[in-house]
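> please find the sequence and the predicted model below.
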Amino acid sequence: MIKNIIFDFGDIFINLDKEGTYKAMAALGVSKITDEMIQVYQNYEKGLMTTDAFLNFFHEKFRIPKEKLIVAWNAVLLDFPRERLGFLKKLADSKKYRLFLLSNTNDLHIKWVQDSLGDEFYNDFKSSFEQFYLSHEINFRKPDAEIYKFVLNENNLIAEETLFVDDLKENTDSANTLGIKTWNLMPEEDDVTELFTKNEFF
């Protein structure tokens, strides 16, 4: 019996253009993504480096103005359909499940989200969750098993009573190894508002 639901953010609630940042960076002359760049990005997402240090890395390496770097970095982020917020608020109001957010994100992205959604929308979203876990604030990132263990332990959750919803299979596969039930939502086929019609757990 499911008692707890952990939701990802990107392509679950807010739509993403997963190639958006790559395309924007390519337009700025950065056509090759190196292992060093991936490591810097992952460190930033884990909160292991500041926004200034992150921007300085790319600015110094490619001589791209920081303002253009920020725009390119946020090109991955699109719209947040209001019906998804309505679904979430109704689910939260029912008090049938403990709800958690668990997102790989970073300071620049979350500031863009807050600015684009506005305070009322963003606060309605955030307050629907018992805990709102962002990777750069807790120093873990998916798909590392430690991040799921952290959420389970911090909230005294039983894995088998917990459903994790994420659009990336590597993330749901990792959670599965701990006994967590999962829904690998496919953005082109599924919508989070179909949670109860597309899962046999309920």
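Sure thing, it's come through. Residues are numbered from 1 along each chain as shown.
> from now on I want contacts and neighbour counts done on CA atoms only, so please keep to that.
Will do.
> which stretches of the protein form helices?
For the chain, the helices defined by DSSP state H cover 20-27, 35-45, 51-62, 66-73, 82-94, 107-117, 119-126, 135-138, 145-155, 169-176.
> who are the packing partners of the last one?
Packing partners of helix 169-176 (3 or more C-alpha pairs under 8 Å, 6 or more residues apart in numbering; DSSP states H and E): helix 145-155, strand 162-166, strand 181-184.
> put this next to the first one:
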Amino acid sequence: MKIKNIVFDFGGVLVDWNPRYYFKEYFNDDEKMEYFLTEIAQTEWNEEQDRGRLLSEGTEIQVKKFPDWEKEIRAYYDNWTTMLRSDIPHNVEVLKKLGKTDYQLFGLTNWSEETFPYALENYDFFKLFDGKIVVSGTEKLIKPDPKIWHILLDRYKIHANETVFIDDNPKNIEMAKSLGFETVHVTPETDLEQELIDLGIKF
């Protein structure tokens, strides 16, 4: 089947987001920082905001659970923009090249509805998606729930077997494969352009 569509995840693929960019300096103690990020402000907690829970609600829930860490928990979303360090230039260049082709470009991201507008405003490359972006916080669903891929497919009338899905999370890659997508699992070492060429994408 000929590939017609290319779907990008954002965090870890096109943008470099990591809470350590703020908390490394805040704590000045790597061990304490890692404890905070694994035991207090866990990935699972942040994912609930990506699933659509209000940042304020998520913050209050965690402050009640861990009152001794109130200052740090409140600092998390207050300093969220510092955690969004930059784009990932080599992958953004691939996206820009694709923007000059006939492939349809889409975004499918786990991202809070409240913070995503900041990224849209501050990174021009998002314009290449022409608004064809499915945001977990808006849909109240997060990857790897298959329902969020079905929202993408149904909304834009595309087919999985004509689509490449690009993500840095192995669980999301496995789910996309099971749904019939071609996939590229991005790591820091990935040559994204070459991976897409290997799938038959023409630049």
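Nice, thanks for sending it over. From a predicted model like this one, the values you see are computed outputs, not experimental measurements.
> circling back to that earlier point, so which of the helices and strands packed on helix 169-176 of structure 1 is the most surrounded?
The highest average neighbour count among these, using mean count of other C-alpha atoms under 10 Å, belongs to strand 162-166 at a mean of 24.
> that older thread, so which of the helices and strands packed on helix 169-176 of structure 1 is nearest residue 190 of structure 1?
strand 181-184 (9.4 Å; C-alpha to C-alpha).
> does residue 4 of structure 2 touch residue 103 like I think?
Yes - counting by C-alpha atoms under 8 Å, residue 4 of structure 2 touches residue 103, with 5.3 Å between them.
> what's near enough to touch residue 22 of structure 1?
Counting by C-alpha atoms under 8 Å, 6 or more residues apart in numbering, residue 22 of structure 1 touches residue 31.
> try residue 170 of structure 1
residue 143.
> let me have the helices and strands packed on helix 169-176 of structure 1 in CSV, extended by distance to residue 126 of structure 1.
What follows is these, written out as CSV (distance: least, C-alpha to C-alpha, whole Å):
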stretch, distance to residue 126 of structure 1
helix 145-155, 17
strand 162-166, 17
strand 181-184, 21
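> what's the local residue count around residue 122 of structure 2?
Counted with other C-alpha atoms under 10 Å, the neighbours of residue 122 of structure 2 add up to 10.
> ok, now residue 102 of structure 2?
The number of residues packed near residue 102 of structure 2 is 11, by other C-alpha under 10 Å.
> please name the nearest non-neighbouring residue to it.
Spatial nearest neighbour of residue 102 of structure 2, chain neighbours left out: residue 4 (7.9 Å); criterion: C-alpha to C-alpha, 6 or more residues apart in numbering.
> residue nearest the centroid of structure 1?
By C-alpha atoms, centre = their mean, structure 1 has its centre lying nearest to residue 103, at 3.0 Å.
> wait, it touches residue 6, no?
No - contact criterion C-alpha under 8 Å: residue 103 of structure 1 and residue 6 do not qualify, at 9.7 Å.
> can you pull the contacts of the aligned partner of residue 109 of structure 2 in structure 1?
Correspondence of residue 109 of structure 2 to structure 1, assessed by TM-score structural alignment: residue 103. Contact analysis of residue 103 of structure 1 by C-alpha under 8 Å, 6+ apart lists 7-10, 133-135, 141-142.
> do that again at 10 Å, thanks
By C-alpha atoms under 10 Å, 6 or more residues apart in numbering, residue 103 of structure 1 lies in contact with 6-10, 45, 132-136, 140-142, 166.
> looking at those residues, spot the one nearest residue 20 of structure 1.
When these are compared against residue 20 of structure 1 (criterion: C-alpha to C-alpha), the nearest one is residue 10, at 13.2 Å.
> now that closest one: closest residue in space that isn't a chain neighbour?
Leaving aside its chain neighbours, residue 10 of structure 1 sits nearest to residue 16 (6.2 Å; criterion: C-alpha to C-alpha, 6+ apart).
> for the one you found, what are its contacts?
Applying C-alpha under 10 Å, 6+ apart, the residues contacting residue 16 of structure 1 are 9-10, 75-80, 187.
> my guess is residue 146 of structure 2 contacts residue 172. True?
Yes - the criterion here is C-alpha atoms under 10 Å, and residue 146 of structure 2 meets it with residue 172 at 9.1 Å.
> any common contacting residues for the two?
residue 178.
> count the neighbours of residue 177 of structure 1 for me.
Residue 177 of structure 1, neighbours per other C-alpha under 10 Å, totals 10.
> equivalent analysis for residue 9 of structure 2, please.
A count of nearby residues for residue 9 of structure 2, using other C-alpha under 10 Å, gives 23.
> that one against residue 164, yeah?
No - the pair residue 9 of structure 2 / residue 164 is not scored as a contact, 11.1 Å apart, by C-alpha under 10 Å.
> now residue 193 of structure 2: how far from residue 101 of structure 2?
Residue 193 of structure 2 is 13 Å from residue 101 of structure 2, where distance means C-alpha to C-alpha, to the nearest Å.
> higher neighbour count, the two?
Counted by other C-alpha under 10 Å, residue 193 of structure 2 and residue 101 do not tie: residue 193 has more neighbours, with 18 against 12.
> quick check: the residue lying farthest from the centre of structure 1 vs residue 44 of structure 1, distance?
The centre of structure 1 is farthest from one residue, residue 63, which by C-alpha atoms, centre = their mean lies 29.1 Å away. Distance, residue 63 of structure 1 to residue 44 of structure 1, using C-alpha to C-alpha: 20 Å.
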